[in-house]
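> Got a sequence here, can you build the structure:
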Amino acid sequence: MESELKDLNSKSDKIHPPDSTHDGASAKDDRPLLKSDSSSAASSAAAGYNIQELEKKFAAYVRNDVFGTMGRGELPLKEKFLLGIALVTLLPLRIVFGMAILVVFYLICRICTLFFAPNREEEQEDYAHLGGKCLGCVYVQRESKSSDFKGVAGVVTDRVHKAHQNKSAPMMMLFPEGTTTNGDYLLPFKTGAFLAGAPMVPVILRYPYQRFSPAWDTITGVRHVVLLLCQFVNHMEVIHLPIYYPSQQEKDDPKQYANNVRRLMATEGNLIISDVGLAEK
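Model (predicted):
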C-alpha cells in the first residue's frame, strides 16, 4: 500500500506543465489586441504615400480648389460662411430660373418635333433625347463595343462633310477627349472626329476660378451642380485657334491627324499632355 501511495504522490507532484502552459496562455491573452502606435503610424504613412502616388499618376483628375478631393475637403470658416449664404439665397433662385428655362426649352422642342416619331424600346415611347434632337446631338455609348460605333462614326463624318461643303449647314462641335479633366491636362483624342479629314477649328475652353473649380473631374454630379450654383460668378474663356488644314498624310491617317491637333492645342493653351483616359477616371 505504501508503495502504491508513493507512486500516486509522485505522479501528482509531476503534474505541473499544464499549469505553466495555462499561465503562458493567460499571459498571452493579457497582451493588447490593438497595434502599437508605431505600426499605425507606419500604415498611415503608407496610405498617405499611396495617395500621393495616385495623385501623381492621375494628376489630370486631381482637384486643386478650396473644396478639395471629391469636393469633400475641410473648409475654412470663411468658406463655410459664404457657402451657407449661397445655399439659402443663390441656390433657390437659380434652381427656379433654371427650371423655368428648361420648361420653355422643352415646349419649344415639343413644337419643333411634332412630326418626329420617338424611339421605341420595349414598346415604350422614349422622349429622353427630345432636346438632343433639336440640337442635333449625336449620342455615343462609351461602354458599348458593338458595331453601332461604325454607325455613329458615319453620322459624324457625314455631318462634318456637310458643314465643310455647305456654308449654311450648322457646324459640328466635337469633344475628342471623351471625358473631362481638371482643365490643366489634355487627354488622348478619339479618332472619330478626324475620320472625315476635313479642316477644323481647334477650340480651347478654360474655366478660371478662385474658390470652386467648374471643371467636372472626380466630383459627383449632384455635388458639382450644387456647388456650381452656389458660386457668385463663374467664368469661362474660349480660345479659338486658326483653322487647321490637314495634310494628305493626316487625311490618310486619322490617328496622326488627331495627335498633331492635340499637340498644337497643348502648346497654344499651355496644357500638359497626359496618357490617362476614362478607365483611370
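> contacts and neighbour counts: CA atoms only from here.
OK.
> Tell me which residues touch residue 163, please.
For residue 163, the contacting residues are 169-172, by CA atoms under 8 Å, 6 or more residues apart in numbering.
> same thing with residue 244?
Applying CA under 8 Å, 6+ apart, we find residue 244 in contact with 199-202, 261.
> Now, of the contacts of residue 163, which are buried?
Neighbour counting by 16 or more other CA atoms under 10 Å classes residue 172 among those as buried.
> Of the contacts of residue 163, which is the nearest to residue 56?
Closest approach to residue 56 among the contacts of residue 163 (CA to CA): residue 172, at 35.0 Å.
> pretty sure the closest one is touching residue 159, no?
Yes. Here residue 172 reaches residue 159: they are 6.6 Å apart, a contact under CA atoms under 8 Å.
> Redo the contacts of residue 244 as a markdown table? Include neighbour count and distance to residue 233.
Listed next are the contacts of residue 244 as a markdown table, based on neighbours: other CA atoms under 10 Å; distance: CA to CA, whole Å:
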| residue | neighbour count | distance to residue 233 |
| --- | --- | --- |
| 199 | 16 | 35 |
| 200 | 20 | 32 |
| 201 | 13 | 28 |
| 202 | 17 | 27 |
| 261 | 18 | 32 |
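> Among those, which lie within strands?
Judged by DSSP state E, strands contain none of the contacts of residue 244.
> Let's have those in JSON lines, adding distance to residue 237.
JSON lines is the format used below for these (distance: CA to CA, whole Å):
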{"residue": "199", "distance to residue 237": "23"}
{"residue": "200", "distance to residue 237": "19"}
{"residue": "201", "distance to residue 237": "16"}
{"residue": "202", "distance to residue 237": "14"}
{"residue": "261", "distance to residue 237": "19"}
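> Following up with a second sequence; could you model it the same way so I can compare the two?
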Amino acid sequence: MESELKEFASKDQILEPIADPQDNGSGKDELPLLKSDSNSDSPTFSTEDILELEKKYAAYVRKDVYGTMGRGELPITEKFLLGFALITLVPFRLFFGIVILVLYYLICRFCTLFSVPNRDDDQEDYAHMVGWRRAVIVKCGRFLARVMLFNLGFYWISESYSNLPEVEKLESENECTVQFEESERPGAIISNHISYLDILYHTYAFFPSFVAKRSVAQLPLVGLISKCLGCVYVQRESKSSEHKGVSGVVTKRVLEAHQNRDAPMMMIFPEGTTTNGDFLLPFKTGAFLAKAPVLPVILRYPYQRFSPAWDSISGARHVILLLCQFVNYIEVIWLPIYYPSEQEKEDPKLYANNVRKLMASEILTVNVRCKPVFDLILACSSSKKGAYHRIASWVIWYSQILGWPRSESIMLH
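This is a model prediction of the structure:
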C-alpha cells in the first residue's frame, strides 16, 4: 500500500474550485478542477495522516464501499455478495470476455492477411485500409465493443446531448464558437478519463484511434487490434525530442481526420491519467495543436457498491471487483462541436483551458440539477413520522436499485 501511496507524490496538483454561475457566493455547489503546483513539496507518508492525504489528492480517492485503494473493511452482506459473485459470475464473464477478444483478433487477422501495415513516422498501423476489409474491422469492432460492455454488466448506456446554456457566457468571455454543424468534421474527440472502460465505450461509439504506450503493440491479441484501430504509440520514458515527434504525428492525424471523412478520428484524453471522475486535471495541449475543431464528450459512472473508476486501486483488484458487480452504469454527455477562435488557434494552452472550462461547467450543471432532488429527500428523511418518512425510505431504496452515486445517496441517511 505504501508503494501505491508514493505514486500519488508524483502527481503534484492541488485543488482549484470552479464557482457555480447560479451560486451566489455560497460555495456549496462547486466543482473542483485541479491545477499544477510546481512549488509543492513531496510529502512524507510515514507520518502523514491518511485523511490529509485523501484531502490533498482528492481526485484519486475512492468513495465506494470498498474504501481506500479498494482495501476497506467490508460489511458481512458485502462479503457474502462478493463471494457468491466470485463463484458464479466471474468465471462466466471471464470466459465470454476471452471469447470476444479472441474472436475479434481472428477477424482482424483475417482482414489484414496479405496487407502491408502503414509504417509512417516510426508508427505501424492498418488504419489506412479501405474497402470491405476496413468496413468489416470497424463494424465488428464497434459491435463487439458493445458486447464486451454488456458482458461487464453495462446493460444500458445513457446518452444525452447538451445544448450548454452557459455557452453564450463563454462566447462573450473567450470569443469562441460552439455549435452543431455538419459542414466541418471534428479532428479529435476530447474526453475525461476515468477508467480503461472509457476505451470500450469510445470504440463502440466512434471506433477512433488512441494514443497508447509502445509496449501495447507487442501484446498478444491486443497488439494487432490496436494497430487496426490506428493507435499512435509513444514511449513514455523516451527523450523530449521523441515526444515532439509523437506530438507531430498526433497533430497530423487530427488534421487528417478533420479534412478527410474516411480517416479515423483521434480519441484523446488530455488529462493524461485517470481520476475518480469528480475532478478535471489540467489539459495537455497535444490535441489542440492542429487548430481543428474538437468534440467534447463527458463520461460518468454512477455506482452504489463498487466504483468503476480506476484511480488508486490496482489493476487486478479493479478487474475482479468489476466482474463481481452484477450491474454497472455509464452515462455519456455529448457536447456540441467546439470551433476554436483565431486567438485560440494561435494559443493551444488557451484553447485547451477553454474546452476544459466548458466541460467542467457541464459536469457542474449535471450535479446541480440532481442536488435539489436529494435536498428534498434529505428533508423528508429527517421526519420520523408519517408519509414523508415512508416516501424518503422508498426513494432511498429505489436509488440503491438504480445505482445512484454513493457520494450522493449517502447524504440521505
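> on that earlier part again, list just the nearest of the contacts of residue 163 of the first structure to residue 251 of the first structure.
Proximity of these to residue 251 of the first structure, judged by CA to CA, is greatest for residue 172, which lies at 18.0 Å.
> Nearest residue to the closest one in space, please, no chain neighbours.
For residue 172 of the first structure, ignoring the flanking residues on the chain, the nearest one in space by CA to CA, 6 or more residues apart in numbering is residue 160 at 6.1 Å.
> ok, longest helix in the second structure?
Assignment by DSSP state H gives helix 76-111 as the longest helix of the second structure.
> Show me what that one packs onto, helices and strands only.
Counting contacts by 3 or more CA pairs under 8 Å, 6 or more residues apart in numbering; DSSP states H and E, helix 76-111 of the second structure packs against helix 132-151, helix 222-229, helix 315-324.
> counterpart of the first one in the first structure, which residues?
Spelled out, that is helix 132-151 of the second structure. Alignment of helix 132-151 of the second structure against the first structure: no match, by TM-score structural alignment.
> Can you name the element that comes right after that helix?
Using DSSP states H and E, the next helix or strand after helix 132-151 of the second structure towards the C-terminus is strand 157-161.
> thinking again about what came up before, which of the contacts of residue 244 of the first structure are also in contact in the second structure?
Retained in the second structure: 199-202, 261, out of the contacts of residue 244 of the first structure (criterion both residues aligned by TM-score structural alignment, their matches' CA atoms under 8 Å).
> so where in the second structure does stretch 242-255 of the first structure end up aligned?
Counting by TM-score structural alignment, stretch 242-255 of the first structure pairs with residues 336-349 of the second structure.
> and the matching stretch, which residues are buried?
Neighbour counts over stretch 336-349 of the second structure (16+ other CA under 10 Å) mark 336-341, 344-345, 348-349 as buried.
> for stretch 77-91 of the second structure, same thing?
For stretch 77-91 of the second structure, by 16+ other CA under 10 Å, it's 82, 85-86, 89-90.
> got it, and stretch 38-45 of the first structure?
Within stretch 38-45 of the first structure, no residue counts as buried by 16+ other CA under 10 Å.
> how about residue 212 of the first structure, what's its match in the second structure?
Using TM-score structural alignment, the equivalent of residue 212 of the first structure in the second structure is residue 306.
> Same question for residue 139 of the first structure.
So residue 139 of the first structure corresponds to residue 233, using TM-score structural alignment.
> ok so, going back, let me know which of the helices and strands packed on helix 76-111 of the second structure is tucked in deepest.
Highest mean neighbour count of those: helix 222-229, a mean of 22 (counted as mean count of other CA atoms under 10 Å).
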